[in-house]
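Undergrad: Provided below are the primary sequence and the corresponding predicted coordinates.
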Amino acid sequence: MKGRLMSVTGLLGVVAGVLLPIGSCDIDDYDPHAVATEADFVESLGFELDIPMRALRLAFDRAVEGEGGNLTVSGGDDGGITGLLFPDDSRIRIDAGSRIDVDASGFWTPKSREFSITVEEHIIIEKSLPAFGESFPSEGGFVVADGENVIAVVFLPVAGVSGVSLSLNGSAPVFHTMDAFEAFAGSSFPIWKTEASLSFLVLDHLAEQIFFIADTVDIIESHSGGLAGGGGIVFLCDSLLSDTEQDPLDPESARELSWTDTDGSGLIDTGDRFQWTFVQCWEEDPDDLVSDLVDGIVMLSGYVIEREQEDSRRVITGFGFVAGPEESAGVLYDDFIWMKAERVSSGSFAFDTDRSFTISGGFDLTFSLSDIQE
């Protein structure tokens, strides 16, 4: 990972926002893989991610003080992200024709720049690391248009190295490794390269959230008894500090999934609300939910779940989170700090400040049976 080395204490001091308490429940080292009732998904599901044109649009603000930059994302009148999820393969396809609009400010000058992102060829992403982590596309491409330039981005591996080819206004494409491409998010590069890199950052985040919501529903359905019995489940995260450095007055690094029974039925079902609370959460295990450093709240409203019984198996045929009349979005971030982090050595971490953001606003996301195949 490209990034600056910072001390953990210094870093948390300059991150915008306040670290949030986990709540009053006792923290148990809950094993998410020790399922009591396994929830099965159908082989493939179509998904639709809609960014509402309401007050709380999805926004990314640079998370480190002194690092300017803000991205506001919308689906437009006919935009949004559609595609297919293959749960057993941990793979998604973002459909050609998917489109989102971005308003970027503070990256070059105080004046904002608007550009659109349109998927030209189906983008295939296989999750080989956690939901909050790195998931590089293996194929596909998108186009960025800002009214002056048209930038074509095509994902392709060269000699086993993940990368992209970039073309400006129809010029001959030039290959860049993924590390180099992601580094273009800094302001020292030509504007068109930064727009392309920031566009990938947004698409990358939305792809991660598709995996994240699917993993969350898997946890909800597999551990419904634990959620219904205690109202929440707490998972310990790895600590950024050594045991000797841990401040006993600070909350433990953890993430909590809590449940609100909206209709008082005592059962987890459609219409219920959930909430993830992350406290300085970072996990080294590739099989866990988080690989970056995250802190904040993700509110999940308007739960949609469709189940079918096949012999002794309970099969999930649809799910998602959709805002009701009094809600801003089905998936809503509350000052959610997302820091690109990687351990370099014992006690030392690299943080990519160009690609670390505080996220607010949200979107609706639904999955349903689809006749469309690859």
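TA: Received, thanks. Remember, predicted model here, so these are calculated numbers, not experimental data. Numbering: from 1, shown residues only.

Undergrad: Going by C-alpha atoms from here, please, whenever you check contacts or count neighbours.
TA: Will do.

Undergrad: Helices along the stretch 101-250 of the chain, start to end?
TA: Ranges of helices in the stretch 101-250 of the chain, per DSSP state H, counting those that start in this stretch, are 178-183, 191-222, 224-230.

Undergrad: my guess is R343 meets L293, correct?
TA: No. With contact defined as CA atoms under 8 Å, R343 does not count as touching L293 (10.7 Å).

Undergrad: Just want the angle from the helix or strand encompassing I81 to helix 191-222.
TA: In this assignment (DSSP states H and E), I81 forms part of strand 81-86. Counting by axes from the mean of the first three to the mean of the last three CA atoms, to 10 degrees, strand 81-86 points 50 degrees away from the direction of helix 191-222.

Undergrad: other SSEs contacting whichever helix or strand comes after strand 81-86?
TA: Reading on from strand 81-86 to the C-terminus, the next helix or strand found by DSSP H and E is strand 91-94. Using 3 or more CA pairs under 8 Å, 6 or more residues apart in numbering; DSSP states H and E, the elements in contact with strand 91-94 are strand 81-86, strand 113-126.

Undergrad: Please determine how far G141 is located from A350.
TA: Counting by CA to CA, to the nearest Å, the gap from G141 to A350 is 29 Å.

Undergrad: if you count what's nearby, which of R343 and L293 comes out ahead?
TA: Neighbour totals were compared for R343 and L293, and L293 leads with 22 against 14 (other CA atoms under 10 Å).

Undergrad: mind checking how far the more buried one is from S368?
TA: Distance, L293 to S368, using CA to CA: 31 Å.

Undergrad: Tell me, how many residues neighbour the closest residue in space to V344 that isn't next to it in sequence?
TA: Spatial nearest neighbour of V344, chain neighbours left out: A350 (6.3 Å); criterion: CA to CA, 6 or more residues apart in numbering. Counted with other CA under 10 Å, residues neighbouring A350 total 20.

Undergrad: The structure to be compared is supplied as follows:
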Amino acid sequence: MASYESEDRQGAGRRKLARYAVPVAVVGVAAATIGLVPALADSGDPDLPKITAQELIEKIAKSDTERLSGTIKIHTDLGLPSLGGVASGLTGGNGGSGDKGSASADPREKLTELATGTHTLRVAADGENRQKLSILDDASEYSVIHNGADVWAYDSGSDQAYHAKTEQTAGDDRAKKQSPDVPATPKQLTDEILKASADTTSFTVDGTAQVAGRDAYRLQIKPKQSGSTVGAITVSVDAKTGTPLKFTLTPAGGGAAVVDAGFTKVDFAKPSASTFDFKPSQGTKVTEADDLPRRDHPGRTGRAPSAADLDGLNVIGEGWTTVAELKLPGDAAGAAGLASGNAPSGMPAEAQGFLNSLGDKVSGKFGSGTVYSTRLVNVLITEDGKVYAGAVTKSALVKAADAG
């Protein structure tokens, strides 16, 4: 499935982030994102021709699947509470589905919900210019539709829509494409991991499986380096098309998968053209992307920070143990509060409790600060307002901060 890509400053920021973020791109700021699939039909391991890990990787790289439709189950377990309300508190948002007073149906706010819990997605793609992703809830549906020059997002719970043009006029210094870039299919997740693997990774073929009624090979990906919080990634690859059908990331500390994404149904036939049609009904509140505030001051515009906001980014190390170093946006008082393990004053109580529950005081050559931990990603905030983040252990994070 083709991903929505930005060609502006955000695109450059994402490329800058790739060196450290790819091993955890599956969680992103949000994150990345994908689901537990206990309902997948598993009728035993199919008997397939032998294949080497290199041949399987080449099969994925050569996969030219541009047309498909299906249902994906998503479960993400970072050890965090539900981010439905917390995310709004952290980013300054104004509510979510079902909230008529929320700012818009902007995908960059809604898709943060994929960072925790279990979700069902319906996806469809017909080449580079037509894609659709829908998040299905019990009583509502949220969809992002890319059809030619238009990107629409619609939240049925709040009856709000978001609209952006993918093509801007020549010379326009704003984004030429305004669309979400959260990895939301096994294919997108696998591509991100393979881009950054290089010599720091071990690849093996771990047998076969059947996913969504299709025969598949299992590619197992493991870091060679110590200090990473990633234990292993297993990708089930369609034996016929080379399309990744399931993606599972397990932590080095053991336990349930942190990210587990897979198709429960998949069809490689061309979707109906009507799948990508959208027209807001009378009474729907429509927000144009050009009317939303710029993200010059993350956290103050009601928007989550983006890669383009990370101008001071420095990368320490390489491979799975790379750590990002950057300056914390915001005032010094807020940085000092976070470094002391306390949420800034004025933050909603739910968000304050969320941050305080994660904090762990540490010190080293860099000074002192607080490490905020999940099952996969650790973030160190120092008293002088620097941030160190990566899919590494606390000790590896402190070591990187000392080196930085």
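TA: Structure received. Computed from a predicted model, the values in this text were never measured in an experiment.

Undergrad: And the TM-score between them?
TA: Once superposed, chain against chain, the TM-score is 0.31 (TM-score structural alignment, normalised by the length of structure 1); 197 aligned residues with a CA RMSD of 6.8 Å.

Undergrad: picking up where we left off before, so where does the residue nearest to V344 of structure 1 fall, helix or strand?
TA: Assigning secondary structure by DSSP H and E places A350 of structure 1 in strand 348-351.

Undergrad: Counting by contacts, list what that strand packs against.
TA: Strand 348-351 of structure 1 packs on strand 4-6, strand 341-345, going by 3+ CA pairs under 8 Å, 6+ apart.

Undergrad: The first one: which residues count as buried?
TA: Burial within strand 4-6 of structure 1, assessed by neighbour count using 16 or more other CA atoms under 10 Å, is assigned to L5.

Undergrad: Next: the longest one.
TA: Applying a neighbour-count criterion of 16+ other CA under 10 Å, the buried positions in strand 341-345 of structure 1 are 341-342.

Undergrad: For that strand, enumerate the helices and strands it packs against.
TA: strand 348-351.

Undergrad: Which SSE is immediately downstream of the strand it packs on?
TA: Per DSSP H and E, strand 348-351 of structure 1 leads on to strand 357-368 as the next helix or strand towards the C-terminus.

Undergrad: Just list what that following strand packs against, helices and strands only.
TA: On a contact count with 3+ CA pairs under 8 Å, 6+ apart, strand 357-368 of structure 1 meets strand 45-50, strand 58-62, strand 313-321, strand 331-339.

Undergrad: what angle sits between it and strand 45-50?
TA: When the same axes, to 10 degrees is applied, the directions of strand 357-368 of structure 1 and strand 45-50 differ by 140 degrees.

Undergrad: So what angle separates the directions of strand 357-368 of structure 1 and strand 331-339?
TA: 140 degrees.

Undergrad: Can you list the buried residues in strand 357-368 of structure 1?
TA: 357-368.

Undergrad: To what extent is T194 of structure 1 buried, counted in neighbours?
TA: Using other CA under 10 Å, T194 of structure 1 has 21 neighbouring residues.

Undergrad: er, F274 of structure 1 I mean
TA: 22.

Undergrad: ok, it touching I233?
TA: No. Contact criterion CA under 8 Å: F274 of structure 1 and I233 do not qualify, at 11.2 Å.

Undergrad: Quickly list what's touching both of the two.
TA: Any residue near both F274 of structure 1 and I233 by CA atoms under 8 Å, 6 or more residues apart in numbering counts here, and that gives 257-258.

Undergrad: and of the helices and strands packed on strand 348-351 of structure 1, who's closest to E195 of structure 1?
TA: Distance to E195 of structure 1, taken as CA to CA, is lowest for strand 4-6 among those, at 21.6 Å.

Undergrad: Which SSE is immediately downstream of that closest one?
TA: Scanning forward in sequence from strand 4-6 of structure 1 by DSSP H and E, the next helix or strand is helix 8-14.

Undergrad: related to what we said a few turns ago, kindly reformat the helices and strands packed on strand 348-351 of structure 1 as TSV and extend each row with distance to E48 of structure 1.
TA: Conversion of those to TSV gives the following (distance: least, CA to CA, whole Å):
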stretch	distance to E48 of structure 1
strand 4-6	36
strand 341-345	29
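
Undergrad: right, so of those strands, which gets closest to I219 of structure 1?
TA: Closest of these to I219 of structure 1 is strand 341-345, at 24.7 Å (criterion: CA to CA).

Undergrad: picking that back up, right, so of the helices and strands packed on strand 348-351 of structure 1, which gets closest to I81 of structure 1?
TA: The minimum distance between I81 of structure 1 and those falls on strand 341-345, with 27.0 Å, by CA to CA.

Undergrad: Return the closest of the buried residues of strand 357-368 of structure 1 with respect to D334 of structure 1.
TA: Distances from D334 of structure 1 to the buried residues of strand 357-368 of structure 1, taken by CA to CA, are shortest for S360, at 5.4 Å.
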